[in-house]
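> Sequence and predicted structure below; questions after.
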Amino acid sequence: MASRRCEVAVVGGGLAGAAAAIAFAAEGFDTLLAAPAPPETDRRSTALIGRSVAFLSAIGVFEAARPHAEALRSMRLIDDTGRLLKAPTVEFRASEIGVSAFGYNILNTDLAAALAGRAAALSSHLTTVEARVEEIRFEDDHAVLDLGEAGTWRAQLVVGADGRRSIAREKAGIAAREWRYPQTALVFNFEHARAHDGVSNEFHTRSGPFTQVPLPGSRSSLVWVEAPDRADLYADLKPERLGAVVEQKLHSILGAVTVEEPIQRFPLSGLSAAAMSGPRLALVGEAAHAFPPIGAQGLNLGLRDVEALVSAVRNGRDDPGSASVLRRYAQGRVGDVSSRSSGVDLLNRSLLADFLPVQAARSVGLGALRNVGFLRHFAMREGISPGAGFTGIPRSVREGIDG
């Protein structure tokens, strides 16, 4: 069977991979999206912050997702460690920096449906093959992908969006450093008696963050980081008992809680690829970097990878996988990826540390954010769009959030 050809082949059908395939197809590139059928049991949510909303709007996805999303108008950081040096509560309000919301929280299944609908509308440029990539061979002017019974494809550029166990990264010979944390994340959704008013609450506990993020209606999603043995105990509780525990840990700010099953468990770990590109390959999302679900950074960072890659390729349309295009992409992502990855790691480890100077530094830092308006506004603008702390929120991002 003769090989089929495309300009860009995206390996991996998760949210970042689907967004990448749509973005390239929308730019007019003949694009392949190759991945097995996604699981149907994922009830996690994603907080799409600032620039991610603008990007998804620009590629024609967010309009369909918006009815299923809840605006994030305020975010609170609350010290619930019970330690000697207690950090002050810090509240970030989007209205302080002139936007209606920091972003939107949406169930992954609803976002995936919006992506699938947009992909179907781009079928003239986008071919989706539900098959696992079995082999990739990188050559000077193209790459060859073996999809088993689905045949082989030749592509000028391969986008590795296939997660922590990336076959694209492996076949390119790019090493990855991995590490583990002594924690497990419990993830589930719940209903509550009181309105959330678009406010997200992140309680910092000795075992990690306990983060409630609003969903449409009187519902919220929860990411609860615990020691593995305690996480197992909580996950095995009857829903009624677990709801009472969640209400207590939320200090009853949302009233009575009704837990929705399933309860998902994820051991916390991190990963950092030695490079974000190789010959004919660009890595995006968790194929390049992965860290705990803290601070709404994971998918947002992956979407910024995709946005930067499309921008780099746009300026090299004749050969989207050329060395100059890939070098420009990788160099442009170093600062954002390293700063966000180290920031999440530092915050998580600071919660686990009983060392008094670490507690003091954390308390002083959060106190400065609470009491110094300039620093708080800087942090909020940076959270919405990297670099915006110095230059202001770009118009496209501001319109994407408020539009």
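Looks like it came in fine. This structure is a prediction, so every number in the text was calculated from the model and none was measured. Residues are numbered from 1 along each chain as shown.
> from here on, contacts and neighbour counts on C-alpha atoms
Will do.
> Next, the contact list for Q297, please.
Contact analysis of Q297 by Cα atoms under 8 Å, 6 or more residues apart in numbering lists R340.
> same thing but 10 Å
For Q297, the contacting residues are 46-49, 290-291, 337, 340-341, 343-344, 383, by Cα atoms under 10 Å, 6 or more residues apart in numbering.
> Can you tell me which of those has the most neighbours?
Tallying neighbours with other Cα atoms under 10 Å puts A47 at the head of the contacts of Q297, with 28 neighbours.
> Take the contacts of Q297 and lay them out in JSON lines including distance to A161 and secondary structure.
Formatted as JSON lines, the contacts of Q297 follow (distance: Cα to Cα, whole Å; DSSP: H, G, I helix; E, B strand; the rest coil):
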{"residue": "T46", "distance to A161": "17", "secondary structure": "strand"}
{"residue": "A47", "distance to A161": "19", "secondary structure": "strand"}
{"residue": "L48", "distance to A161": "18", "secondary structure": "strand"}
{"residue": "I49", "distance to A161": "20", "secondary structure": "strand"}
{"residue": "A290", "distance to A161": "12", "secondary structure": "strand"}
{"residue": "F291", "distance to A161": "15", "secondary structure": "coil"}
{"residue": "V337", "distance to A161": "15", "secondary structure": "helix"}
{"residue": "R340", "distance to A161": "19", "secondary structure": "helix"}
{"residue": "S341", "distance to A161": "18", "secondary structure": "helix"}
{"residue": "G343", "distance to A161": "23", "secondary structure": "helix"}
{"residue": "V344", "distance to A161": "21", "secondary structure": "helix"}
{"residue": "G383", "distance to A161": "23", "secondary structure": "helix"}
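> want to compare, so here's the second one:
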Amino acid sequence: MAADFDIIVAGAGPAGMATAIALAGEGFATALVGEAGAPRDGRTVALLDGSVRFLTAIGVWERIAPDAAPMTHMRIVDATGSLFRPPPVSFSSREIGLDAFGHNVENVRLVAHLAEAAAARENLTLLPARVAGFAATEEAATVTLEDGRRIGARLAVGAEGRHSPLRRAAGIGTRTWAYPQTAVTAILAHARDHGGASTEFHTRAGPFTLVPLPGRVSSLVWVNRPQDAERLAALDDDSFARAVEEQAQSLLGAMRVAGPRGAVPLSGMSPTALTARRLALVGEAAHVFPPIGAQGLNLGLRDGAALHDAVVDARANGVDIGAARVLERFGRGRRVDTALRTNAIDLLNRTLLADMLPADLLRGAGLLTLGLIGPLRRAVMREGLTPGLNTPRQMRRPAREGAGAGGAEMVSPMPDQHRNHA
């Protein structure tokens, strides 16, 4: 079958749309298969520095920026009730020479802006349909749509989420797991200014995180036991807001629900491979994380940026963009990054659930060490934002950036936590 496109991207979520926009921007005839849309459930995305750089490079950040709030500080508070309780620690983006660690934006607004950018991008054909099948030969990939149409390309990209039809059709297996937790999400207004600080309380049920949005508004991710999440979901808005204020130890003052609420059971997924014949996986087709540590979509955008580098370099060297060696290069780099993030998030979450003194000592000692040892803390912050290993070109910082000095603030216990740390 003759190729209709250079590349077909299946899946119109944020990772799929950003990948398609990036590839089309390089002149590849690209098809984006899927319908863009996101539920209004209070979920937001904390786009870290590397992701903002990628979105800037592909020409879409200026659309998103007005709806996003910068995160200039990240604060961690141990609220586990452990015998070994380190003091709260606040990390400043200025320590590593940045104005902000990243920006937080409501998921529904991010998707809308990406969809507008995709519609305006040259070389990008939008096909609002679902994928029904996939096949590949040595010469081309073929994607069958649910209406029976068949389109061909030199490379297919699976970005259709955790149940990716392309991944299944290619015979790539998965490992899945679940946590005894549910993430309650919401948008809340509050009396005090957040000062650009994202605050994460570590509790026995999981992290309770408030992330800044424009104005005196923050998004909430409250990881809880399923039965407690059900109880919270049943509360009216006023009662729910009071529960959030109490859990946050009145850090931001009185709370008011200012947007949608939702609840998401926590689970994870890892495929046995990230590539197959003429197929690459990105986003939640390639990895599923619980909403902890702002890794999910940021990792998906790194997938897209890394694939961009692989195919651009292949074209420059006269190599078929869907060749096995091109995909092997992409998959090799992404496997390392994905494994590191998966293990780190899983370890953090399970140490909170363990309620065992050795786990508490390990986690507490780690926080205390990061608070006291500046070079280690700054190295960890840089790695968390944009990993140094195989960083995609469009996510790299210029060498002059990230050279800041200074130390993390050791935040005094409540009630002095009510201070503005911006």
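Received, thanks. Because the structure is predicted, anything quoted here is derived from the model rather than measured.
> So which of the contacts of Q297 of structure 1 is the closest to L147 of structure 1?
L147 of structure 1 has its nearest neighbour among the contacts of Q297 of structure 1 in A290, at 25.9 Å by Cα to Cα.
> ok, that closest one - contacts?
Contacts for A290 of structure 1 (Cα under 10 Å, 6+ apart) come out as 163-164, 178, 268-273, 297-299, 301-302, 337, 341.
> Repeat the analysis, applying 8 Å as the threshold.
Residues near A290 of structure 1 by Cα under 8 Å, 6+ apart: 164, 269-272, 298, 341.
> How about L309 of structure 1?
When contacts are counted by Cα under 8 Å, 6+ apart, L309 of structure 1 touches 282, 326, 329.
> which residue in structure 2 lines up with it?
Structural alignment (TM-score structural alignment) places L309 of structure 1 against L307 in structure 2.
> and what of L351 of structure 1?
Superposed on structure 2 with TM-score structural alignment, L351 of structure 1 falls opposite L352.
> what comes up buried for the helix or strand hosting A379 of structure 2?
Secondary structure from DSSP states H and E places A379 of structure 2 in helix 374-385. The neighbour-count check on helix 374-385 of structure 2 (16 or more other Cα atoms under 10 Å) flags 374, 377-378, 381-382, 384-385 as buried.
> Kindly report the same for stretch 52-64 of structure 1.
Buried positions in stretch 52-64 of structure 1, judged by neighbour count with 16+ other Cα under 10 Å: 52-62, 64.
> Dump those residues to a markdown table, plus secondary structure and distance to R317 of structure 1.
Shown next, in a markdown table, are those (DSSP: H, G, I helix; E, B strand; the rest coil; distance: Cα to Cα, whole Å):
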| residue | secondary structure | distance to R317 of structure 1 |
| --- | --- | --- |
| S52 | helix | 24 |
| V53 | helix | 25 |
| A54 | helix | 23 |
| F55 | helix | 20 |
| L56 | helix | 22 |
| S57 | helix | 23 |
| A58 | helix | 19 |
| I59 | coil | 18 |
| G60 | coil | 21 |
| V61 | coil | 23 |
| F62 | helix | 26 |
| A64 | helix | 29 |
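> For the most centrally placed residue in structure 2, give me its contacts.
Against the mean C-alpha coordinate of structure 2, by Cα atoms, centre = their mean, the closest residue is L297 at 2.6 Å. If you count contacts by Cα under 8 Å, 6+ apart, L297 of structure 2 has them with 14-15, 45, 47, 283.
> next one: I78 of structure 1
I78 of structure 1 neighbours (Cα under 8 Å, 6+ apart): 87-90, 201-204.
> Would you check the span in structure 2 matched by the helix or strand where it lies?
In the assignment (DSSP H and E), I78 of structure 1 maps to strand 74-79. Mapping strand 74-79 of structure 1 onto structure 2 (TM-score structural alignment) gives residues 73-78.
> Superposed on structure 1, what's the mean shift for the matching stretch?
Superposing on structure 1 and averaging over aligned pairs (mean Cα distance after the TM-score superposition for structure 1), stretch 73-78 of structure 2 comes out at 0.4 Å.
> Closest one to G28 of structure 1 out of the buried residues of stretch 52-64 of structure 1, please.
I59 (11.9 Å).
> Quick check: chain neighbours aside, which residue is closest to the closest one?
Distances taken as Cα to Cα, 6 or more residues apart in numbering place A23 nearest to I59 of structure 1, at 5.8 Å, with adjacent residues excluded.
> And the one you found, how far from L115 of structure 1?
Applying Cα to Cα, to the nearest Å, the value for A23 of structure 1 to L115 of structure 1 is 11 Å.
> so P239 of structure 1 touches T258, yeah?
Yes - at 7.5 Å, P239 of structure 1 counts as touching T258 under the criterion of Cα atoms under 8 Å.
> V143 of structure 2: what's it in contact with?
Shown in contact with V143 of structure 2 (Cα under 8 Å, 6+ apart): 131-135, 150-152, 156.
> Nearest residue to it in space, please, no chain neighbours.
F134 (4.6 Å).
> Per the alignment, the one you found pairs with which residue of structure 1?
Per TM-score structural alignment, F134 of structure 2 is aligned with I136.
> Count the residues that sit near its match.
I136 of structure 1 has 21 neighbours, counted by other Cα under 10 Å.
> How about the one 4 residues further on?
Look at D140 of structure 1: counted by other Cα under 10 Å, it has 11 neighbours.
> got a list of what it touches?
With contact set as Cα under 8 Å, 6+ apart, D140 of structure 1 has these partners: 279-280.
> and the gap between it and L157 of structure 1?
Separation of D140 of structure 1 from L157 of structure 1 (Cα to Cα) stands at 11 Å.
> what does I59 of structure 1 give?
With distances taken as Cα to Cα, I59 of structure 1 is found 20 Å from L157 of structure 1.
> Which residues does stretch 328-339 of structure 2 contact?
By Cα under 8 Å, 6+ apart, stretch 328-339 of structure 2 touches 273-275, 280, 287, 299, 303, 306-307, 310, 389-390.
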